[in-house]
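K.L.:
With the sequence up front, the predicted model follows.
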Amino acid sequence: MLLPVTDDNRLQSPRRVRELGVVVGTLPTGPLNAITDVPGVRVGQTTITGDGVNTGVTAIVPDGWEATLPAAVAVGNGYGKLIGTTQVDELGVIETPILLTGTLSTFRVADAFVSWLLDRDPRATSLNPVVGETNDGHLSDIRRRPITPAHVHAALDTASATLPQEGCAGAGTGTAALGFKAGIGTASRALTDGTVGVLVQANFSGVLTVLGRQVPAEPIDSDGNSCMIVVATDLPLDSRQLGRLARRAIFAMARVGSDYAPGSGDYAIAFTTSRTPSYADRDLRTPFQALTESVEEALLNSLTMARTTTGFQNHTAHAVPHDRISRQHQPADGRSSGRSAT
C-alpha cells in the first residue's frame, strides 16, 4: 500500500535516524557520526533557494590533497557526470577536493573550481578537478544554472570539521529519493585502527526500506536521477583496496531500497588520508562492514533530516513522516532496534 503523504510533514523537525530509534548495524560510530570524524576531512556547503531554485554546492576537502591522496572510483550505472574519473582510475589518486552539485551546473562548478585552484598555485599548468552531480530538476529550475564562482569558492573556503548540515543543504537542496525529499546525509564508523566516514547526495528511485521494512510512497521520478557517495578513511589502504570499498558503497544502496533504475547515475569515490598503504586484504572484512553500515545510515539521514520542499513549477517533495519510521522500528519496551550488517 502506498503511503499517504500530507502537509502535516511540514510541521516535523528534521531528526537523524538514530533519534527515531533506528540503529543501523553493530559497529560504533565516530563522535559526530559523520564523514568529518575522519581526521583531516572537512566539508563546506553553499545552499541556494528561492524563485524556483533549490540547489547548491557541497565540498569535501581533505587535508593534504595538494600532494595527492590515494583514491578510487566505482561506477554502478554510468548515466551521470563525474568529472575527473579517468585520471583517478589511471593514477589511483585525487589531487583536488571533491565537489558535488546539480547536473547542469557541473561544468560551471568545475570551471570555478579550477579558478580557485589556480589562485592557490600560480605555477600550476594541469589540474584534475573531481566534480559529481545528481539531477535536482524536479524542484529546481535546472536550466538556469544559477551557481556562480562565488558559491563554489564559499563552499571551499568555509569547509570545516564540524557536523555537516544534512537534508536540504548544499548539493542536496533540491534532491529527492525513494519517493520522499532527501538531500545530503552522512555517517561514520570508528574502528580500532581508524575511521570510515561517508557523505551521500541522495536522489534515486525505489521503495524506502528501513532495517528491512518498506515505507512505500508514490514515486517522484521513475527515471532514478542518481546517487553520489563519497567515502573517506584514514586506514592505510591502496587505491585497489579503496576501489573495493567504493564498489561496496554502491551495493549498500540496495539496503535502503534502491531499484538501480537505468536512468540513475550511481557513483562512489573513496579516498584515504594515509599515504603509507599497509593493509592486508584479509583484514578488510571489518572496514567493509563499517562502510556498508555508514552508507546505509547516511542515506537514511539524508531523508529524515530533509524538510518538505515546494520548488520549480510548484512541484513538491514531501519529507518522510517520522512517525512511520519510529513506530515501525521502536519495540514496545522502548529499546532501539538494530540489525547486524555482517
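P.N.:
The structure has been received and is ready for your questions.
K.L.:
alpha carbons only for contacts and neighbour counts from here, please
P.N.:
Will do.
K.L.:
List the buried residues in stretch 251-258.
P.N.:
Across stretch 251-258, burial judged by 16 or more other CA atoms under 10 Å covers 251-258.
K.L.:
Filter these down to the ones in helices?
P.N.:
In helices, defined here by DSSP state H, the members of these are residue 251.
K.L.:
Looking at the buried residues of stretch 251-258, which one is closest to residue 131?
P.N.:
Residue 131 lies nearest to residue 253 out of those, by CA to CA, at 20.7 Å.
K.L.:
got the contact list for residue 30?
P.N.:
Counting by CA atoms under 8 Å, 6 or more residues apart in numbering, residue 30 touches 37, 188-190, 195.
K.L.:
if we go to 10 Å?
P.N.:
Counting by CA atoms under 10 Å, 6 or more residues apart in numbering, residue 30 makes contact with 36-38, 187-191, 194-197.
K.L.:
Just want the most central residue of this structure.
P.N.:
residue 200 (0.8 Å; CA atoms, centre = their mean).
K.L.:
helix or strand right after whichever strand or helix holds it?
P.N.:
Element membership for residue 200 (DSSP states H and E) is strand 194-202. Using DSSP H and E, the helix or strand that follows strand 194-202 towards the C-terminus is strand 209-210.
K.L.:
What residue, apart from its backbone neighbours, is nearest residue 66 spatially?
P.N.:
residue 95 (5.8 Å; CA to CA, 6 or more residues apart in numbering).
K.L.:
Now do that neighbour against residue 123, distance only.
P.N.:
15 Å (CA to CA, to the nearest Å).
K.L.:
more neighbours, those two?
P.N.:
Ranked by neighbour count (other CA atoms under 10 Å), residue 95 and residue 123 place residue 95 first, with 19 against 8.
K.L.:
put this beside the first:
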Amino acid sequence: MLKQKRIRDYHVQVGEMGTGPRNMITDVEGVTVGHVTLSDGDVQTGVTAVLPHQGNLFQEKVIASSHVINGFGKTMGTIQLNELGTIETPIVLTNTLSVGTAAEALIEEMLDQNPEIGRTTGTVNPIVGECNDMFLNDIRKRAVQKEHVIEALRNTTVDVKEGSVGSGRGMLCYGLKGGFGTASRVMELEHGTYTIGVLVVANFGNLADLTINSKKVGRTLVERLSNHEDEKDKGSIMIVVATDLPVSERQLNRILKRTVTGLARTGSIVSNGSGDVVIGFSTATRIPHEKPASPLTVQTIHEEDMDSAFRAVGEATEEAVLNVLATAEHVTGRDGNERPAFKDLIEEFDIELV
C-alpha cells in the first residue's frame, strides 16, 4: 500500500508538541483500529471499530467518559458510560441509520467472548457513534450489515488508513470530501511520558470557514471555484480520544471538552445542525468486572498537569481534521452527487498552505 500524503507532507506543522511515532491514535499502546469500506455506486459508507486494548474489554474495563459539544447526534451507550466512568466494549462508528445494526453486531461479539453475560452477570453496554452520510450514500438502503461490523472488529491494526475509508467513506468536510483522520501528541511530564491520540470522522463545515494554521485557505478555494455554492452546515463530527495518561473519569471529561479548541482552529463554528460528540478512554487503569476483595487503586495526575493534556488533545484534534482533508479522495455516490478532494484542488490551483 502506497504511503498516504498527510497534512505534514504539505509542510503544515500543527501546534507545538511532538507526535507519537505514527502520529495516530494507535500510538497509545494497545489501541487498534479497523475499517470496512462499502463502495458500490450509490452505496458509499462503512464501519470503523476502535479497540482500547487487546484483552477482554468486558472483563477488564477502562476509565472512560464522553462529552457533547453539540447534541444533534444519535450515539448509543454514553449514558451508562458517563454514569459509571468506564467502557466495556469496543467503539463502533458508522452512518446514522446503521447504529442499530452496529449495536446488534457489537452485542453478538461481546456475547461470544463472554458467555456469562445475561446468565451469571448483567448485560453489556455497546458504544456506537454516527454521522449522516446521506449526500453521497443512499442511507435508506442500510447497506451496513452485521458481518461488516464484525469484520471491522476482528481486523484491527496499528497502521490505520485515513481519508475516504470505513465510516468516513461517505462523509463531507468543509464542503469537500471528508472522512476519517487521526493524529497524536506526546506529553513529557515529571513522572513519565504519555500519549494522547485522537481520531475523527469529519462530516461538518462550510468551505469559506476552512482555516489552516490561521490561513483562510477556504476563502481562497471559494474564490477559485467558479461553480461552488456554500450550503448550510448540517454535518457532524465523531471524535474518539485515547490516552495512557492516568486520569479519573472527571479529569478525562475535562480533557475531552478541549477537543473543541482544535475544531475551532480549523474553522468550525459548531453549527446548530451538527452532532459533535467526543468519546474518550484512558488505558492507564483496568477495572475488573468482578468485584475484588480489596479496594481498587486508581492513579491520577495532579490538576497542575492538566494543561499539557489540554494542549495535546486540541492539537491532535486539529491535525486529525486536517489529515482527513489531506487524505480524502474524490467520491461520486447517490444520484451522481460528488465532492472534490482537497488534495486535488490545492494542486489544481497551486495553493500554498504555509
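P.N.:
The structure has been received and is ready for your questions. Because the structure is predicted, anything quoted here is derived from the model rather than measured.
K.L.:
on that earlier part again, so the strand holding residue 200 of the first structure matches what in the second structure?
P.N.:
Here strand 194-202 of the first structure aligns to the second structure at residues 194-202, judged by TM-score structural alignment.
K.L.:
and the residue nearest to the centre of the first structure, what does it touch?
P.N.:
Going by CA under 10 Å, 6+ apart, residue 200 of the first structure touches 35, 100, 166, 171-172, 183-187, 227-231, 249, 268, 295-296, 298-302.
K.L.:
ok, average deviation of the match of strand 194-202 of the first structure from the first structure?
P.N.:
Stretch 194-202 of the second structure: mean distance to aligned residues in the first structure after superposition is 0.4 Å, counting by mean CA distance after the TM-score superposition for the first structure.
K.L.:
which parts of that stretch are buried?
P.N.:
Under 16+ other CA under 10 Å, the buried positions of stretch 194-202 of the second structure are 194-202.
K.L.:
Looking at those residues, which one is closest to residue 352 of the second structure?
P.N.:
residue 202 (22.9 Å).
K.L.:
quick one: that closest one from residue 112 of the second structure, how far?
P.N.:
Plainly put, residue 202 of the second structure is 32 Å away from residue 112 of the second structure if you go by CA to CA.
K.L.:
ok, now which ones touch residue 92 of the second structure?
P.N.:
33-35, 47-51, 76, 99, 102-103, 105-106, 126-130, 149-150, 152-153, 167.
K.L.:
Now check the first structure for the residue matching it.
P.N.:
Match for residue 92 of the second structure (TM-score structural alignment): residue 99.
K.L.:
Which helix or strand contains that match?
P.N.:
strand 98-102.
K.L.:
Relative to the second structure, what is the average displacement of the helix or strand following that strand?
P.N.:
For strand 98-102 of the first structure, the following helix or strand on the C-terminal side (DSSP H and E) is helix 106-120. Average distance, helix 106-120 of the first structure versus aligned residues of the second structure after superposition (mean CA distance after the TM-score superposition for the first structure): 0.9 Å.
K.L.:
which residues of the stretch 101-250 of the second structure fall in helices?
P.N.:
146-154, 217-224, 249-257 (DSSP state H, counting those that start in this stretch).
K.L.:
Show me the one of those helices that comes nearest residue 60 of the second structure.
P.N.:
Nearest of the helices of the stretch 101-250 of the second structure to residue 60 of the second structure, taken as CA to CA: helix 249-257 at 15.9 Å.
K.L.:
Buried residues in the closest one, which are they?
P.N.:
Here helix 249-257 of the second structure shows 249, 251-257 as buried, counting by 16+ other CA under 10 Å.
K.L.:
what range in the first structure matches it?
P.N.:
So helix 249-257 of the second structure sits over residues 239-247 in the first structure, by TM-score structural alignment.
K.L.:
swap in stretch 320-339 of the second structure?
P.N.:
Using TM-score structural alignment, stretch 320-339 of the second structure pairs with 298-317 in the first structure.
K.L.:
Start and end of the matching stretch, how far apart?
P.N.:
Stretch 298-317 of the first structure: ends 19 Å apart by CA to CA.
K.L.:
Now do the buried residues in it.
P.N.:
Per 16+ other CA under 10 Å, stretch 298-317 of the first structure contains these buried residues: 298-312, 316-317.
K.L.:
Narrow the residues you listed to those in helices?
P.N.:
298-304.
K.L.:
which among those residues gets closest to residue 277 of the first structure?
P.N.:
Using CA to CA, these come closest to residue 277 of the first structure at residue 298, 26.6 Å.
K.L.:
ok, the closest one - contacts?
P.N.:
So residue 298 of the first structure contacts 16-17, 24, 33-35, 166, 184-188, 197-202, 229, 292, 304 (CA under 10 Å, 6+ apart).
K.L.:
Let's see that with 6 Å instead.
P.N.:
Residue 298 of the first structure is in contact with 185-187, counting by CA atoms under 6 Å, 6 or more residues apart in numbering.
K.L.:
Name the member of the residues you listed with the most neighbours.
P.N.:
Counting neighbours by other CA under 10 Å, residue 185 leads those with 34 neighbours.
K.L.:
Which residue comes closest to it once chain neighbours are left out?
P.N.:
residue 302 (3.9 Å).
K.L.:
now swap in residue 51 of the second structure and tell me
P.N.:
Using CA to CA, 6+ apart, the closest residue to residue 51 of the second structure is residue 90 (4.9 Å).
K.L.:
Next: residue 52 of the second structure.
P.N.:
residue 31 (4.7 Å).
K.L.:
Remind me which helix or strand residue 279 of the second structure belongs to.
P.N.:
Going by DSSP H and E, residue 279 of the second structure is in strand 275-288.
K.L.:
other SSEs contacting that strand?
P.N.:
The contact analysis (3 or more CA pairs under 6 Å, 6 or more residues apart in numbering; DSSP states H and E) places strand 275-288 of the second structure against strand 60-71, strand 236-243.
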